[in-house]
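Q: Return a 3D structure for these sequence lines:
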Amino acid sequence: MTRYSRLMDGLYLLCMGIAAVALLIMVTVIPIGIFARYVLNGALAWPEPVAIVCMIIFTFIGAPVGFRAGTHICVSMVTDRLSPGAQRLMLRLCDLLMVATCLIIFQASYSLCAAMWIQPLASLPSVTYGEMYLPIPIGALFTLLFVIERLLNGDQSQRPVVVLGGTH
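A: Purely as a prediction, here's the structure:
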């Protein structure tokens, strides 16, 4: 195992933990908002934007976890019928396309964050739209790091730290 893979193990566990905490917060604040609105007859302004921020964090920080674990959506109807050599070639092509996708998403989302950095959310003024969208370029960067790992060291989905996450 290379030093890079050990670093990616730490990043993988960090992403998994952050995504789990974001999901936990999201499923906690939504019922609070519902309870306040329908039981206490007083709608709170903060549960919905907090849940949206948590969903963005869960989605874009959790996506690299799914990619590294090999649990992302994969349609392999055509590639399963190819020879092993052609399958390896298609895997490399997909990895290179993932590099391009990550770079495009990073550039576009970084520009979005920069443009919206000082615009506060109306219902949560201590958070700006740029901060709210920050998990998108971070997630793209983390995914790119996992793609590079796969290009250098092959598939990591069967390693003990990845299987530890319970995604298989």
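Q: From here on, just use CA atoms for contacts and neighbour counts.
A: Fine.
Q: Can you spell out which helices and strands pack onto the helix of greatest length in the chain?
A: With secondary structure taken from DSSP state H, the chain has its longest helix at helix 3-38. In terms of contacts (3 or more C-alpha pairs under 8 Å, 6 or more residues apart in numbering; DSSP states H and E), helix 3-38 is packed against helix 47-69, helix 135-153, helix 160-164.
Q: And this one, please, so the two structures can be compared:
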Amino acid sequence: MQKTMETVALWTGRLAHLALWAAGTGLVLMTALIAAQVFWRHVLNDSIVWTEPASVMIMGWFIFLGAAVGIREGYHLSFDVVLYVLPHGAKMVLFSLSDIAVAGFGCGMIWFGWQLAAKTAGNMLPSLGISGAYDFAPIVAGGLLIALFSAERVFRRAAGLPTARFGDDAEAA
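A: Next up, the predicted model:
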């Protein structure tokens, strides 16, 4: 199982790297669109109507992609004070429970994000000319990555591999 999880970790690491680059690119693109809108509005006394909704949509992508990568790398919000005094086995159980709960949250994002997308698929975003379902695509994609990365962390821990989180490694025993 350890060899399989090392291969899975390699591929999910590449996926996380790609997601992080996409999130960073989205952040830069959103910043450029907002800067262009400010320039057009205040210098040229005109307005680009599609920059605000496009920026909000891009922001959804970089938030959810970045959050998923943060979960994979162990940077999500946690309360670790108790973990300093617990034995290694208890830490591993709590880490796994946390990752399972986060995976469940990711599955909820997929389910409810998909429902929202389905309900708004017939609406058109007037300034962009695309379906309203695209507003909820980042929730579904982020949920998929969150569920995948959380499940990977549980399986890596079960295989005795480190998961890049404080105190969560096989050597700490």
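Q: What does the TM-score come to for these two?
A: The pair, once superposed, lands on a TM-score of 0.86 when counted by TM-score structural alignment, normalised by the length of structure 1; 157 aligned residues with a C-alpha RMSD of 1.6 Å.
Q: Redo the helices and strands packed on helix 3-38 of structure 1 as CSV? Include mean neighbour count and distance to residue 11 of structure 1.
A: Listed next are these as CSV, based on neighbours: other C-alpha atoms under 10 Å; distance: least, C-alpha to C-alpha, whole Å:
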stretch, mean neighbour count, distance to residue 11 of structure 1
helix 47-69, 21, 9
helix 135-153, 20, 8
helix 160-164, 14, 11
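Q: Format the ones you listed as JSON lines; extra columns: distance to residue 1 of structure 1.
A: Written out in JSON lines, the entries for these read as follows (distance: least, C-alpha to C-alpha, whole Å):
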{"stretch": "helix 47-69", "distance to residue 1 of structure 1": "15"}
{"stretch": "helix 135-153", "distance to residue 1 of structure 1": "8"}
{"stretch": "helix 160-164", "distance to residue 1 of structure 1": "12"}
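Q: Residue 129 of structure 1 is nearest to which of the ones you listed?
A: Between residue 129 of structure 1 and the helices and strands packed on helix 3-38 of structure 1, the tightest spacing by C-alpha to C-alpha is seen for helix 47-69, at 9.7 Å.
Q: what's the following helix or strand past that closest one aligned against in structure 2?
A: Of the helices and strands lying after helix 47-69 of structure 1 in sequence (DSSP states H and E), the nearest is helix 84-116. Residue correspondence for helix 84-116 of structure 1 in structure 2, counting by TM-score structural alignment: residues 88-120.
Q: Around residue 10 of structure 2, how many other residues sit close by?
A: For residue 10 of structure 2, the tally of surrounding residues (other C-alpha atoms under 10 Å) stands at 12.
Q: What's it aligned with over in structure 1?
A: With TM-score structural alignment as the criterion, residue 10 of structure 2 matches residue 6.
Q: what do you get for residue 56 of structure 2?
A: Counting by TM-score structural alignment, residue 56 of structure 2 corresponds to residue 52 in structure 1.
Q: check the fit of the longest helix of structure 1 onto structure 2 and give the mean distance.
A: Relative to the matching residues in structure 2, helix 3-38 of structure 1 has an average distance of 1.0 Å after the fit, by mean C-alpha distance after the TM-score superposition for structure 1.
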